[in-house]
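K.L.:
I'll drop the sequence and a predicted model, then ask my questions.
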Amino acid sequence: MSEFELDGRIARDSDLVTELTLCQLRIQNDRRWPWLVMVPQRAGMTEIFELSPEEQALLSAEVNKVATALKTVTGATKINVGALGNIVRQLHVHVIARFEGDPNWPGPIWGFGQAEPYGESQKQDFLNKLVEALS
């Protein structure tokens, strides 16, 4: 069995927040939306159904925990959760806070405009609140 290796595109576009039991929790470097990416640390996985039933349950629990923390920290109108993977095949789940009036509300965020990187202090402030909400 091969070892888990993070897809280079995910590594390039996000930063590690913490490691959960199953997933790496990462923040997408785009301040337009509080956007988290969860990557199950299992080699060769592209689909949720490829995980064992126990891992599927753990993924669901971790996604719910992260989504709840994101909603608490941001007060978002809606939390979007999706596992698309058409371009980046490695199994990963997006957890995104959306607000009425955000840059593409209510449309999808994919392919909309250009990413706007966080300032370091802005990102750190958000992550401190998120990590506190997760604990």
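P.N.:
Structure's in. What do you need? Model, not experiment: these values are computed from the prediction.
K.L.:
make it CA atoms for all contacts and neighbour counts henceforth
P.N.:
OK.
K.L.:
ok now the longest helix seen in the chain, how far from the chain's centre?
P.N.:
Ranked by residue count under DSSP state H, the longest helix found in the chain is helix 53-74. Computed by C-alpha atoms, centre = their mean, to the nearest Å, the chain-centroid distance of helix 53-74 equals 10 Å.
K.L.:
buried stuff in it?
P.N.:
Within helix 53-74, the residues that qualify as buried are 55-56, 58-59, 62-63, 66-67, 69-71, 73-74, counting by 16 or more other C-alpha atoms under 10 Å.
K.L.:
residues in contact with it?
P.N.:
The contact list for helix 53-74 (C-alpha atoms under 8 Å, 6 or more residues apart in numbering) reads 20, 22-23, 34, 38, 40, 48-49, 76, 78-79, 81, 95, 97, 129-130, 133-134.
K.L.:
against which helices or strands is the helix or strand that it is followed by packed?
P.N.:
Next in sequence after helix 53-74, counting helices and strands by DSSP states H and E, comes strand 78-82. Counting contacts by 3 or more C-alpha pairs under 8 Å, 6 or more residues apart in numbering; DSSP states H and E, strand 78-82 packs against helix 53-74, strand 93-98.
K.L.:
okay, now the one to match up with it:
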Amino acid sequence: MELNKNCMYCMEDENRDNLMIEICQLDVSTVFLFKEQTYTGRCNVVYKDHVKELYQLEEQELAAFMNDVKKVAAAIDKTYQPNKINYGAYGDTMHHMHMHIVPKYEGKENWGSTFEMNPSKTYLSDEEYKTMIEKIKKNIV
């Protein structure tokens, strides 16, 4: 794997750790819980290598990554029963393949609209993060 020294995912740096907490490793990705939890259960699935675009992945790699995304979305659904899960693969400024898994709840924040990247409204205690991570990890199959 080629590391990009400007990438918080490649460098596993403080910027990444200020935003999210590692949940587990899957086949070709790492799963993180966002610290900002306006959307209860929001996670990020980060591809193992520094790849910018989905089309740059070989067919098997793409299938494996999407399977990791599927596992995380299913775990979020089982754990928190959102009304819908939104998926976001942006990366305008962070050129490392990752997928936001954002549970949405009818009548709550941004229902019927695009989720906010970082609304900075809901942060939890260390114990609450730990409990969430344990629940999500238990449901990742």
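P.N.:
Thanks, I have it. Just so we're clear, the structure is a prediction, and the values are computed from it rather than from any experiment.
K.L.:
overlay them and tell me the TM-score.
P.N.:
Put the two chains on top of each other and the TM-score (TM-score structural alignment, normalised by the length of structure 1) is 0.88; 134 aligned residues with a C-alpha RMSD of 1.9 Å.
K.L.:
superposed on structure 2, where does the longest helix of structure 1 end up, distance-wise?
P.N.:
Following the fit onto structure 2, the mean deviation recorded for helix 53-74 of structure 1 is 0.6 Å by mean C-alpha distance after the TM-score superposition for structure 1.
K.L.:
which secondary structure element contains the alignment partner in structure 2 of Asp102 of structure 1?
P.N.:
By TM-score structural alignment, Asp102 of structure 1 lines up with Lys108 in structure 2. Following DSSP H and E, there is no helix or strand that holds Lys108 of structure 2.
K.L.:
neighbours of Lys108 of structure 2, how many?
P.N.:
Residues lying near Lys108 of structure 2 (other C-alpha atoms under 10 Å) number 10.
K.L.:
how near is it to Asn67 of structure 2?
P.N.:
According to C-alpha to C-alpha, to the nearest Å, Lys108 of structure 2 stands 28 Å off from Asn67 of structure 2.
K.L.:
SS state for Met94 of structure 2?
P.N.:
Secondary structure assignment for Met94 of structure 2 (DSSP: H, G, I helix; E, B strand; the rest coil): coil.
K.L.:
tally of neighbours for the aligned partner of it in structure 1?
P.N.:
Under the alignment (TM-score structural alignment), Met94 of structure 2 pairs with Val88 in structure 1. Val88 of structure 1 has 13 neighbours, counted by other C-alpha under 10 Å.
K.L.:
go on, Gly85 of structure 1?
P.N.:
If we define neighbours as other C-alpha under 10 Å, then Gly85 of structure 1 has 14 of them.
K.L.:
how about the strand or helix carrying Asn15 of structure 2, which residues are buried there?
P.N.:
Applying DSSP H and E as the criterion places Asn15 of structure 2 in helix 14-19. By neighbour count with 16+ other C-alpha under 10 Å, helix 14-19 of structure 2 contains the buried residues Arg16.
K.L.:
immediately after that helix, which helix or strand?
P.N.:
Next element after helix 14-19 of structure 2 (DSSP H and E): strand 20-25.
K.L.:
whatever helix or strand comes next after that next one vs structure 1, average offset?
P.N.:
Later in the chain than strand 20-25 of structure 2, the nearest helix or strand by DSSP H and E is strand 29-34. The superposed strand 29-34 of structure 2 is, by mean C-alpha distance after the TM-score superposition for structure 1, a mean 0.6 Å from where its aligned residues fall in structure 1.
K.L.:
the helix or strand that strand 29-34 of structure 2 is followed by vs structure 1, average offset?
P.N.:
Once the chain leaves strand 29-34 of structure 2, the next helix or strand it forms, by DSSP H and E, is strand 43-47. Superposed on structure 1, strand 43-47 of structure 2 shows a mean distance of 0.6 Å to its aligned residues (mean C-alpha distance after the TM-score superposition for structure 1).
K.L.:
that concludes my questions; thank you for your assistance.
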